[in-house]
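> Model the structure of this input:
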Amino acid sequence: MTKILPASASRSANSRGDGVFRAILLGLSLIIIFVFLMSIFLLGKDSLPALNHFGFGFLTQTVWNPVTKQFGAAAMIAGTLITSFVALLISVPLALASAIFVAEYAPKWLANPVSYLVELLAAVPSVVYGLWSLFALKPIIQAFQTSLYLKYPNLVTTCSTLHNDHKNSLQCFFFPEAPVGLGLALAIIILTIMILPYTASVARDVIRLVPSDQREAMYALGATKWEVISRAILPYARAGITGGVILALGRALGETLAVAMVIGNVPELAKTIWGSTATMASMIANQFGDAQELLHRSSIVTLGLLLFFVSVIVNYSARMLIVRLTPKGIQ
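Have a look, this model is predicted:
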């Protein structure tokens, strides 16, 4: 016969189980907080020599020269922000268009393979993207730059003179210094491809989660397909889409290997859209292993600390933005 426990004993057993589960969750949460605080502490500790030596000038100086022990992060900060935000500006319309096509227009036999291929882009290792860009994209860009040199020989002399005098013009900004292929433009292109699946996948999922009542109400009013998408679906899904955009931005800010392989890794501000420059992540990857001198090594770690804080600020801002954009009825 089955033994029936008293109600008080059953409640006591459930209470103990809830207590154990609560303790496990609290412990795991504290581990995350501990890792976060220890990251700040260790990075900050190793960054102190550079911060004490350069002060606020570390953020504003553009010279990075281990030989003369001059280290400034302004060029790398600019390179990180330019590559990330320009890549995001290009990728978001493409990702949103693919998400709308897959979720609203494509038949099922086509939507599933397209969705799989888009998500597959996120699974490709960054080193593969770097190698692919070197063997496939770099020759195309190099050929285009060479054609510009041959077509506009007068600009070669004019722009070279301006660059030597540390000057620039809008025309020369789009004219390459030398047809090498590597540089800012190639880094932006490869970053655009790498972050596209993050926005596309999230946007597709949130568009599919929009209640059918939203669509039916618009169709009942005589709306067209595009009017339903633009006035009923996208406004309702904007919080989730924004989350995907911020996720892609975080990926772009921290991308290391693929960017390091194509950006040129010259620690200075790019004079043209084709020019060589560096990001914080690429500079860390290229010089951390060779940084034996204390000030040099501390400056590299300070770049990591800056990148850490940039990522935290981006994620916190994203959270606040998503809260503001989420419809009140589903918060």
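
> from here on, contacts and neighbour counts on C-alpha atoms
Noted.

> Check which helix or strand the residue positioned nearest the centre of the chain maps to.
The centre of the chain sits closest to Ala252, judged by CA atoms, centre = their mean, with a distance of 2.1 Å. Ala252 belongs to helix 234-254 when assigned by DSSP states H and E.

> what packs against that helix?
If contacts are counted by 3 or more CA pairs under 8 Å, 6 or more residues apart in numbering; DSSP states H and E, helix 234-254 sits against helix 74-100, helix 184-208, helix 294-325.

> Give me the angle between the last one and helix 74-100.
Here helix 294-325 runs at 30 degrees with respect to helix 74-100, directions being taken by axes from the mean of the first three to the mean of the last three CA atoms, to 10 degrees.

> next SSE after the helix of greatest length in the chain?
Ranked by number of residues, the top helix in the chain under DSSP state H is helix 7-54. Later in the chain than helix 7-54, the nearest helix or strand by DSSP H and E is helix 57-60.

> Gln70 against Trp64, yeah?
Yes - look at Gln70 against Trp64 with CA atoms under 8 Å: they come within range, at 5.6 Å.

> between the two, who's got more neighbours?
Between Gln70 and Trp64, counting by other CA atoms under 10 Å, Trp64 is the more crowded of the two (21 against 16).

> what residues are up against the closest residue to that one other than its chain neighbours?
Using CA to CA, 6 or more residues apart in numbering and skipping the chain neighbours, the partner closest in space to Trp64 is Phe71 (4.4 Å). With contacts defined as CA atoms under 8 Å, 6 or more residues apart in numbering, Phe71 is in contact with Phe54, Phe58, Gln61, Thr62, Val63, Trp64, Asn65, His296, Ser299.

> Now Leu307: closest residue in space that isn't a chain neighbour?
Closest to Leu307 by CA to CA, 6+ apart is Met280, at 6.9 Å.

> any idea how far that neighbour is from Pro66?
16 Å (CA to CA, to the nearest Å).

> Settle it for me: which of these two has more neighbours?
Just comparing Met280 and Pro66: by other CA under 10 Å the higher neighbour count belongs to Met280, 29 against 15.

> That one contacts Ala78, correct?
No - under the criterion of CA under 8 Å, Met280 is not in contact with Ala78, lying 9.1 Å apart.

> who touches both of the two?
Counting by CA under 8 Å, 6+ apart, Met280 and Ala78 have no common neighbour.

> Could you report the distance from the closest residue to Ile193 other than its chain neighbours to Gly181?
Leaving aside its chain neighbours, Ile193 sits nearest to Ser91 (7.3 Å; criterion: CA to CA, 6+ apart). Distance of Ser91 to Gly181, given as CA to CA: 21 Å.

> To check against the first, give me the structure of this:
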Amino acid sequence: MDISTYTTDAPPPTPRPTETERKRAARGATRPGDRIFLGLSRGSGILLLVIMAAIAVFLSYRASLAIGKDHGNFLTTFEWNTGLQPPVFGIAILAFGTIVSSIIAMALAVPVAVAIALFITHYAPRRMAGPVAYVIDLLAAVPSIVYGLWGALVLVPHMNGLFGWLNDYLGWTGIFSWDEGAPRSMLTVGILLAIMILPIITNVSREVFRQVPQMHEEAALALGATRWEVIRMAVIPFGRSGVISASMLGLGRALGETIAVATVLSPAFDIQASLLNPGGGTFAQNIASKFSEATPFGRDALIASGLVLFVITLLVNGAARVIIARRAEYSGANA
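This next block holds a predicted model:
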């Protein structure tokens, strides 16, 4: 039998379209609505960059007017007297107070927020998890002034017992010594900020833990792991980057909080070795308390301190973006 009778001629290969042809076809297939949406979204992104650049230029220009006339070192001077001739002012105390209060807030809020997020996603019954998550969401919607009023009228009067206990048992360290004055100190501010940033960190961490692949948890359970071991070996490693990013979002709010800090803190332009005694200040609190009565030059000086806070906030947000980019799998896209 002739095998050639069972063979057929193969059709000629279809030429592959060039890159230009593919782009032309894609443009032709795009609907008018898609083109309009693309233009609007692109324009919104460009507008945001323009606004950020305008803010940076404005702050830099006004800050340069004040810093150029400052007869002290703007970064290291422990004084804020813009009314003197010549003026002397610096941000050393403000930077110290901002950093210290934010560190206290993060140290208190992050462990509690992660524990609440784990409880909602892996321990609480479904009937309980929903109401608890709803209450956390409500806390995130409370205005700052309400937190400030609560802190001044409720939190501060009830801090005497805690401050006395810390002074009795840890006063020898110097950090927790107390002269029995009004408890309007950096520790009180840190506690209030911790309560304020707790919902942000909790909500983001909760969504991160919900994205953990179910197969990872089932595999750990199949190997005989307990509930805590599943969380320690599968849940926390998977969501670590997300928790860090959530913490940085909370840190951004703690750094820039204004009204609540100004309501609770008794500011003084000095650095206290103890966290329990009144004194110190933050960037946002200093701007809020002095801006209304400041001279034009004093406002430029306050804007200069605001520029420093603006840069610190950008650095914090940029660090969060870097962490997200390094481990994008926390979002559950690869689950």
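
> Mind checking how well the two chains overlap by TM-score?
Once superposed, the chains reach a TM-score of 0.85 (TM-score structural alignment, normalised by the length of the first structure), with 306 aligned residues with a CA RMSD of 2.6 Å.

> Spit out the contact partners of the residue nearest to the centre of the first structure.
Ala252 of the first structure neighbours (CA under 8 Å, 6+ apart): Thr83, Ser84, Ala87, Leu88, Leu191, Ile195.

> at 10 Å what do you get?
Contact analysis of Ala252 of the first structure by CA atoms under 10 Å, 6 or more residues apart in numbering lists 80-81, 83-85, 87-88, 188, 191-192, 194-195, 246, 259.

> can the residues you listed go into CSV with extra columns for distance to Ala318 of the first structure and neighbour count?
Listed next are the contacts of Ala252 of the first structure as CSV, based on distance: CA to CA, whole Å; neighbours: other CA atoms under 10 Å:
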residue, distance to Ala318 of the first structure, neighbour count
Thr80, 18, 23
Leu81, 16, 17
Thr83, 19, 26
Ser84, 15, 25
Phe85, 15, 17
Ala87, 18, 25
Leu88, 14, 25
Ile188, 22, 24
Leu191, 20, 30
Thr192, 20, 24
Met194, 20, 24
Ile195, 16, 27
Ile246, 6, 22
Val259, 24, 31
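
> pretty sure the residue nearest to Ile193 of the first structure contacts Gly244?
No - if you go by CA atoms under 10 Å, Ser91 of the first structure and Gly244 don't touch, sitting 11.5 Å apart.

> Give the intersection of the neighbour lists for those two.
With CA under 10 Å, 6+ apart as the test, Ser91 of the first structure and Gly244 both reach Ile195, Leu196, Pro197, Tyr198, Thr199, Ala200.

> just checking, what residue in the second structure corresponds to the first one?
If I follow you right, that is Ile195 of the first structure. Matched to the second structure by TM-score structural alignment, Ile195 of the first structure sits across from Ile197.

> Burial check on the spatially closest residue to its match that is not a sequence neighbour, number of neighbours?
Distances taken as CA to CA, 6+ apart place Gly250 nearest to Ile197 of the second structure, at 5.1 Å, with adjacent residues excluded. Look at Gly250 of the second structure: counted by other CA under 10 Å, it has 26 neighbours.

> do Arg210 of the second structure as well
Arg210 of the second structure has 19 neighbouring residues, counting by other CA under 10 Å.

> Kindly report the same for Ala333 of the second structure.
Number of residues near Ala333 of the second structure (other CA under 10 Å) recorded here: 9.

> Secondary structure of it: a helix, I assume?
No - counting by DSSP: H, G, I helix; E, B strand; the rest coil, Ala333 of the second structure is not part of a helix but coil.

> thought it was touching Gln211?
Yes - contact criterion CA under 10 Å: Ala333 of the second structure and Gln211 qualify, at 8.5 Å.

> OK, contacts around Ala95 of the first structure?
Residues near Ala95 of the first structure by CA under 10 Å, 6+ apart: 88, 101, 118, 193, 195-204, 244-245.

> so what corresponds to it in the second structure?
Residue pairing (TM-score structural alignment): Ala95 of the first structure is matched to Ala113 of the second structure.

> And Ala319 of the second structure, what's its match in the first structure?
That one, Ala319 of the second structure, aligns with Ser317 by TM-score structural alignment.

> Also Ala54 of the second structure?
For Ala54 of the second structure, the aligned position in the first structure is Met38, judged by TM-score structural alignment.

> Can you report how many residues neighbour its match?
If you count neighbours by other CA under 10 Å, Met38 of the first structure ends up with 12.

> Please report how far the residue nearest to Trp64 of the first structure lies from Ser298 of the first structure.
Phe71 of the first structure is 10 Å from Ser298 of the first structure, by CA to CA.

> swap in Pro93 of the first structure?
As for Pro93 of the first structure, its distance to Ser298 of the first structure is 40 Å (criterion: CA to CA).

> With Thr158 of the first structure instead?
According to CA to CA, Thr158 of the first structure stands 40 Å off from Ser298 of the first structure.

> cool, Tyr105 of the first structure as well?
Distance, Tyr105 of the first structure to Ser298 of the first structure, using CA to CA: 53 Å.

> Which one's more surrounded, the two?
Ser298 (24 against 13).

> His158 of the second structure corresponds to which position in the first structure?
Aligned by TM-score structural alignment, His158 of the second structure pairs with Ile140 of the first structure.

> Now do the same contact list for that match.
Ser133, Leu134, Thr146, Gly181.

> Who wins on neighbours among those residues?
For those, the largest number of neighbours (other CA under 10 Å) sits with Gly181, at 26 neighbours.

> Pretty sure it sits against Ala143.
Yes - when contacts are counted by CA under 10 Å, Gly181 of the first structure is listed as touching Ala143 (8.0 Å).

> equivalent range in the first structure for stretch 216-229 of the second structure?
The aligned range for stretch 216-229 of the second structure in the first structure is 214-227, by TM-score structural alignment.

> Endpoints of that stretch, how far apart?
12 Å.

> how about it: buried residues?
Arg215, Met218 (16 or more other CA atoms under 10 Å).

> gap between it and the chain center?
Offset of stretch 214-227 of the first structure from its chain centre (CA atoms, centre = their mean, to the nearest Å): 35 Å.

> what's the answer for stretch 194-204 of the second structure, then?
Offset of stretch 194-204 of the second structure from its chain centre (CA atoms, centre = their mean): 10 Å.
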